[in-house]
Every structure is written in C-alpha cells, then in structure tokens.
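Undergrad: A structural model of the following input is requested.
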Amino acid sequence: MDRQLISHIAHRDHPIAAPIDDAQLERLLRRARLRPEARILDLGCGGAEWTMRALELYPEATADGVDVSEAALTSAAGEAARRGLTDRMRLHHLAAADFTAGEPYDLVLCVGATHAFGGLTETLHAVRRHLHPAGQALVGEGFWEKPPPPQTLARLGAEPEEYADLAGTVNRAEDAGYATVYAYTSTRADWDEYEWSWTGSLTRWALDHPGPDGDAALAAARDHRDMWLNGYRDILGFVTLLLRLGSR
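TA: Below is the predicted model of the structure:
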C-alpha cells in the first residue's frame, strides 16, 4: 500500500495527527490571538484538522492547506464541506516546500511535518518566507526525552543529532530568529492515545479489508506498534512551539 494512504487511514480516529488532545490544540490556537481576518497557512496539513479548527475559532479567517497526500486532501475537502468551511479554505496538492503565495500569512503551521523541509531549522527558514513580520508560527517537532540508544536510532532510521533535547529544541528555534511565546509539551498519555489510535485504526481497517491491501496495512500497524513499544516510547518526545519573529 501507498505510505500516504496508510498514514491517512491510521489517523482516522485521531485526526489531529499529532500526540495532542483537543483541549491543548484549541489552547495553542487561541494563544495565537489572531486578528479577525487572519490569513492561515498549514504546510503538511494532512487531513487539515488543525486548519479547520483554526477557521472555526476565527470565523472571519481564511486558510490554505498544502500536502502531498491526495487521499488526505480529498478527505479534508469533504470534512470542510460538512463543517461549512469550504469557502474559507483552499487545498493545494503539492510538496510543502514548493508552495508559493502572493501575500504573507498571520499564522503558519507545520506540525509533525518538518521532515518535508529537512528538519526544524530548515522548516523555520521556509516558514519565514510566508510569514507576515508580525505573524506567528506554530511548529510541532520531536525531541529526545533522553539520549536514544543505538537500537532505537536504527529502528527510527535517525541520527543522534536529528533531534535535540527539549531545551536544545527551543534553542534551535530561537537561533533561527524566532522568539518562543508559548508551547505545549506532549505527555506520555498524549503519546499513548495517539499511538494506540494510529495502530488501532489501521488494524481495524486491515481486518475489514481482507486481501493484499489489508495484509499490508496490518503488517504496517504491527511494525509501527513494535517500533513504538520496543523502540521510542519514553525516548522520543514532542513539543508544539508558538513562535514569533524576533531576536534572542
């Protein structure tokens, strides 16, 4: 199965697509304190749940969502129609790094998608190109809760310097020219809810679709679960930073 389709199915029961719950997502968006007619950009939007929540909180705002997954964007379009948001949300099927716009944005999101740019620092440089000077960025990134052992790095296909610890992650953001105005650090409970939903949603779909695709989905769910439970659980953390342009 296509990996993008697997990811889309796996996020059905946790559409936020990050180890964050509804209350914290809303708190992060409210802390942005956007102007009424704000322009919002979500780079790597997936099913665009963050985008739609922002539009619901700021009913005069408009948004662009960008993603490479056709399945996720098709789902996002249907959900936007159901929630009456179609007229205020534009979806773009292309790589986040290739997106261009004629006007800057008040809020740029990139949550759990910094890999699209090659890492946190590169993502923040890319975000700056889209951001109004007084705008804000909401960026979700992994960090090491504790030094990862070699076997965990091997399972993740990661290098030790791919992530920093929490303090180092904040420093990386501020070294890129941003000031941190708020953040949320995901808890173990947040992670467990996210991972059990990810693997469970994919497993349920696999059992309902016997055949080659179902077999592939079930194998992906079991491999992911093993990598989490026997690999990065309590080692890989996640923080969502609310940032403004500024010096340290």
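Undergrad: alpha carbons only for contacts and neighbour counts from here, please
TA: Fine.
Undergrad: Please, where are all the strands along the chain?
TA: 39-43, 62-67, 89-93, 105-111, 131-144, 178-185, 236-245 (DSSP state E).
Undergrad: State the number of residues packed around Cys45.
TA: 29 (other C-alpha atoms under 10 Å).
Undergrad: pretty sure it is touching Val108, no?
TA: No - using C-alpha atoms under 8 Å as the test, Cys45 is too far from Val108 to be in contact (10.7 Å).
Undergrad: ok, Ala71 - how many residues close by?
TA: Neighbours of Ala71 (other C-alpha under 10 Å): 17.
Undergrad: let's see this one next to it:
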Amino acid sequence: MDRHELSALAHAEHPVAAPISDVNVRKLVQRARNESAVLDLGCGAGEWVLRAAEEQPAARAVGVDLSDGALRRAEDEARRRGIADRVSFVRGDVREYRSDGGFGLVMCVGAVHAFGGLTETLRAASEHLAPGGSLLIGDGFWERPPDERALRALGADPADLLSLPDLVDVVEDAGWTPVHGHVSEPGEWDDYEWSWSGSLTEWALDHRGEPDAAEVVEVARRHRDGWLRGYRGVLGFVTLLLRNSCERRWDVGVLAP
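TA: Below is the predicted model of the structure:
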C-alpha cells in the first residue's frame, strides 16, 4: 500500500492531520481571520482550508497537494459541506505553485518538509501573501533533547528539528513575528497517535482478506511502539500565526518597525 493511501486510512478518524484538537483548530482559524482569500500549501484532504472557508463565509480558498486521492476526498467534503463554490483544489507540487500573491492568509501546517524546511517554507509562502496578510505555520520541534530510542523511532537526526525557542528565533530571523501560537498538549498528541494507529488497525481487522491487511496492521504496530517507547514526550508540535515584522508600509514606501 502506498504512503498516500496509508495516510488516508490513518487519518480517517482524525482528519486534521496534526496533533491538534478540533477546538484548538477552530481557535487558530478564527484567530487567523481573513475575509478575502486563503491558501493552504500541502493541504492533504483539505481539513484546514475547508474549516477556514467555513469560518469565513466571504472568503475564497485554495488547497494545493500532490495526492490525487486526498484531493478527491477534499472535493467531496467541500460539496458535502456546501462550500464547493468557494473552495478549489490544485494537484501539484507546492514548490511550483504560482499565484497572484493576493492571499490574506497562507497556511502550511505539518508540511514544511515539502519545501525543505521552515526557512524555505516562510520564503515560499510569503510569495503568495497580500500586503498585511498572515501565515499560519505548523512544525515539529524537540520538547526535550532526543535520545537514541526517539531518534530511531522517528528515523531522525538531532539536527532535523530545533527546540521551541530556537524555532521562534528562526522565524524572527526570517523577518516574521508570532502574534499567536499553540503548542500541542500531551492529550492532543495521545489522541492523535491512538487515532493514527487505531484507524489502521481497525481497517486491517475489518479487511482481513485484503492483500495489504497484514502489512497495514504491522505498520500500525510499529508506529504505536515507536511512539510509546520512543518519542512520546520528546517530539512537540507548534502552530504559529505570523505577521511580517519588516513589511513595507505600502502607503508611504518605508519600512515598518
């Protein structure tokens, strides 16, 4: 089974593909209020962009992703929610997507790897942003220095992620400043991880005769074991609402502090 299909199954009961509760997703989208246009880079099945469109009845919204299956599900969900006239989805590499730069809110939650890292994501996302607009960026960080078990479970290197203070420094060095943020809580992580492995396991148990069933249940078992014995309490996730701290004042053409 390919990774896109596995991801779809794993997130069946947790469509927000990040360790964030529905309540906190709603708070973040409301705080990032934009009534004109919203762009989600690496939208997956579209939950963030759909919720942004629901919260902002006057806004148009666009999601970009490479997965055909995820985008089909996103389009179906937009029709089911009655907002398909305001939400569109583009299949393509987020690094190659081009726009007129008129989006008041650009989101990239849990997909900064698609650009090669946080700094590259900030640079690329800003190209789509209208003057005075905001970025909503979600990325992982080390809650505490990772040990070998955590690194092995994640297939990671210590240099792959930063501490939260260092991550914020990177954001500010790139010319952005946080105006709001949410650090995923242990309960949100637990709910996300149990849902991820549990959804795969349930699918495998309900489809025992499928050729992929044994593989899927093993993927779920390894993932759960890696979380419980490796990176639980080590891997963190933060979602930041950002404004450009050195954006030009477009009316007078000088740098704003």
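Undergrad: rewinding a little: nearest to Gln4 of structure 1, out of the strands of structure 1?
TA: Across these, Gln4 of structure 1 has its closest neighbour in strand 62-67 (10.3 Å, C-alpha to C-alpha).
Undergrad: Superpose on structure 2 and give me the mean offset of that closest one.
TA: Its match in structure 2 and strand 62-67 of structure 1 itself, once the structures are fitted together, sit a mean 0.7 Å apart by mean C-alpha distance after the TM-score superposition for structure 1.
Undergrad: ok, and what's touching that strand?
TA: Residues from elsewhere that reach strand 62-67 of structure 1 (C-alpha atoms under 8 Å, 6 or more residues apart in numbering): 37-46, 48, 51, 55, 73, 88-96, 99.
Undergrad: against structure 2, where does that strand fall?
TA: Using TM-score structural alignment, strand 62-67 of structure 1 corresponds to residues 60-65 of structure 2.
Undergrad: Skip the chain neighbours and tell me the closest residue to Trp228 of structure 1.
TA: Leaving aside its sequence neighbours, Trp228 of structure 1 sits nearest to Glu195 (C-alpha to C-alpha, 6 or more residues apart in numbering; 7.7 Å).
Undergrad: What's the match for that neighbour in structure 2?
TA: By TM-score structural alignment, Glu195 of structure 1 lines up with Glu193.
Undergrad: so its match touches Arg224, yeah?
TA: Yes - counting by C-alpha under 8 Å, Glu193 of structure 2 touches Arg224, with 7.3 Å between them.
Undergrad: quick one: which of these two has more around it?
TA: Just comparing Glu193 of structure 2 and Arg224: by other C-alpha under 10 Å the higher neighbour count belongs to Glu193, 23 against 19.
Undergrad: From Leu228 of structure 2, how far off is the more buried one?
TA: 9 Å (C-alpha to C-alpha, to the nearest Å).
Undergrad: Can you give me every residue that contacts Trp48 of structure 2?
TA: Taking C-alpha under 8 Å, 6+ apart as the test, what Trp48 of structure 2 contacts is 16, 25, 40.
Undergrad: Also Gly101 of structure 2?
TA: 127-130.
Undergrad: Identify the residue spatially nearest to it, adjacent ones excluded.
TA: Closest to Gly101 of structure 2 by C-alpha to C-alpha, 6+ apart is His128, at 3.8 Å.
Undergrad: number of nearby residues for the one you found?
TA: 21.
Undergrad: isn't it right up against Glu96?
TA: No - judged on C-alpha under 8 Å, His128 of structure 2 makes no contact with Glu96 at a distance of 11.8 Å.
Undergrad: Next up, the contacts around the equivalent of Leu109 of structure 1 over in structure 2.
TA: Aligning on TM-score structural alignment places Leu109 of structure 1 opposite Met107 in structure 2. Applying C-alpha under 8 Å, 6+ apart, we find Met107 of structure 2 in contact with 38-41, 125, 135-137.
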